[in-house]
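Participant: Fold the following.
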Amino acid sequence: MSAPVIVIGPREELAAAAVVHLQPEWDVIHVVDNVESAVAEIPALLSGAPVPPSALGSKNYGNGVAAVIVAGPFSDADFETVRAASASVSAVPWLKFDISKPAPAITPEGGAEVMARLKGGLAAAAPGVDAVILY
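Facilitator: Okay, here's the model as predicted:
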């Protein structure tokens, strides 16, 4: 069975790529594209409450959430806002794109590099542990 994850990403094409390329190990169940929606929806998803289904993702909400992935250019302040909104609900690893590393080009090769970094971060994540993992 695939481990369920949430993706926060402001660019639909990047989130769509994550949905495809994380399979079969990871099931992107829900995609959020802005901070305001993330603050409302992620705590609900972590607590098992219903949310409006996202356009992308499997919508397989019945198996909990193994990790939250922040894809692309979210500021540190936005990341902390979303994470803080969810802090009292459930402990999960949060994966954040490492802006200190050179960003790969938005090409198939660059996308493969990002996916490799992300999968490495997910593999290192301890289930049920509140942690920030840079990828």
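Participant: C-alpha from now on. contacts and neighbour counts both.
Facilitator: OK.
Participant: the helices in the protein, which residues?
Facilitator: When secondary structure is read from DSSP state H, the chain shows helices at 12-21, 35-47, 76-86, 108-124.
Participant: and the ones you listed as TSV, adding distance to residue 66?
Facilitator: Formatted as TSV, the helices of the chain follow (distance: least, C-alpha to C-alpha, whole Å):
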stretch	distance to residue 66
helix 12-21	15
helix 35-47	9
helix 76-86	14
helix 108-124	9
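Participant: one more to put side by side:
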Amino acid sequence: MSTPIILCGVSQVMGKAVTQRLRPEVEVLQFINSASRAKAEIPAILAGKAPSPNPDEDVGSHDFSKRPTAIAFGRGFELQDVEDIRAACQGPYVDVAWLCSGAVDIAKTKASPPNLSDAKSVDGYAASVAALIKDAVSRVMTEGTGTDEIYNY
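Facilitator: Predicted coordinates for the structure are as follows:
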């Protein structure tokens, strides 16, 4: 059985590649590519409702009958972004793990981002990030933690 999550990242190309590499252990319910969308969509999903349809969205299963156990952020999101999104999502239903990279990894990626027009670059980066997210999700699930805490991966 796969673990349902929400994946947030700034690139649709990378989001699709990471989503594919997370399977079958992790199921991405929804991919969100901006902080403003995250603030609007995550509360609805956590409350068991489908977010407003986005015609550009083709990443994720969109099976909102499942409740996400974690929200994973790519390295395009700073810790402050994650904290702001988390604050906007507060409610009685927020008992998920918030997973994000540490500041050093974010800075390294911003200094030397993957070439999104090169399939090999996308594949390598996506495989690396997917492995980190899988490990973080597994750790949070195994340890029984994840109740509205931010974890670095």
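Participant: Mind putting the helices of the first structure into CSV with distance to residue 99 of the first structure and mean neighbour count?
Facilitator: Converted to CSV, the helices of the first structure look like this (distance: least, C-alpha to C-alpha, whole Å; neighbours: other C-alpha atoms under 10 Å):
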stretch, distance to residue 99 of the first structure, mean neighbour count
helix 12-21, 16, 17
helix 35-47, 18, 19
helix 76-86, 10, 16
helix 108-124, 12, 16
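Participant: Residue 70 of the second structure: what's its closest spatial neighbour, skipping adjacent residues?
Facilitator: Computed as C-alpha to C-alpha, 6 or more residues apart in numbering, the closest residue to residue 70 of the second structure that is not its neighbour in sequence is residue 97, at 4.4 Å.
Participant: The first structure: which residue goes with the one you found?
Facilitator: Matched by TM-score structural alignment, residue 97 of the second structure corresponds to residue 93 in the first structure.
Participant: Check residue 152 of the second structure too.
Facilitator: Alignment note: residue 152 of the second structure maps to residue 134 in the first structure; criterion TM-score structural alignment.
Participant: Show the contacting residues for that match.
Facilitator: Neighbour list for residue 134 of the first structure: 95-98, 121 [criterion: C-alpha atoms under 8 Å, 6 or more residues apart in numbering].
Participant: and of the residues you listed, the nearest to residue 58 of the first structure?
Facilitator: residue 95 (19.6 Å; C-alpha to C-alpha).
Participant: burial count for that closest one?
Facilitator: 21 (other C-alpha atoms under 10 Å).
Participant: so it touches residue 130, yeah?
Facilitator: No - taking contacts as C-alpha atoms under 8 Å, residue 95 of the first structure lies outside contact range of residue 130: 10.5 Å.
Participant: Would you mind confirming that the match of residue 97 of the second structure makes contact with residue 125?
Facilitator: Yes - the criterion here is C-alpha under 8 Å, and residue 93 of the first structure meets it with residue 125 at 6.2 Å.
Participant: shared neighbours, those two?
Facilitator: Joint contacts of residue 93 of the first structure and residue 125 (C-alpha under 8 Å, 6+ apart) are 131, 133.
Participant: Please say which of those two ends up with more neighbours.
Facilitator: Counted by other C-alpha under 10 Å, residue 93 of the first structure and residue 125 do not tie: residue 93 has more neighbours, with 24 against 20.
Participant: how near is that one to residue 19 of the first structure?
Facilitator: Remark: distance between residue 93 of the first structure and residue 19 of the first structure (C-alpha to C-alpha, to the nearest Å) = 18 Å.
Participant: cool, residue 4 of the first structure as well?
Facilitator: Plainly put, residue 4 of the first structure is 11 Å away from residue 19 of the first structure if you go by C-alpha to C-alpha.
Participant: One more: residue 121 of the first structure?
Facilitator: 16 Å.
Participant: Alright, I will stop here.
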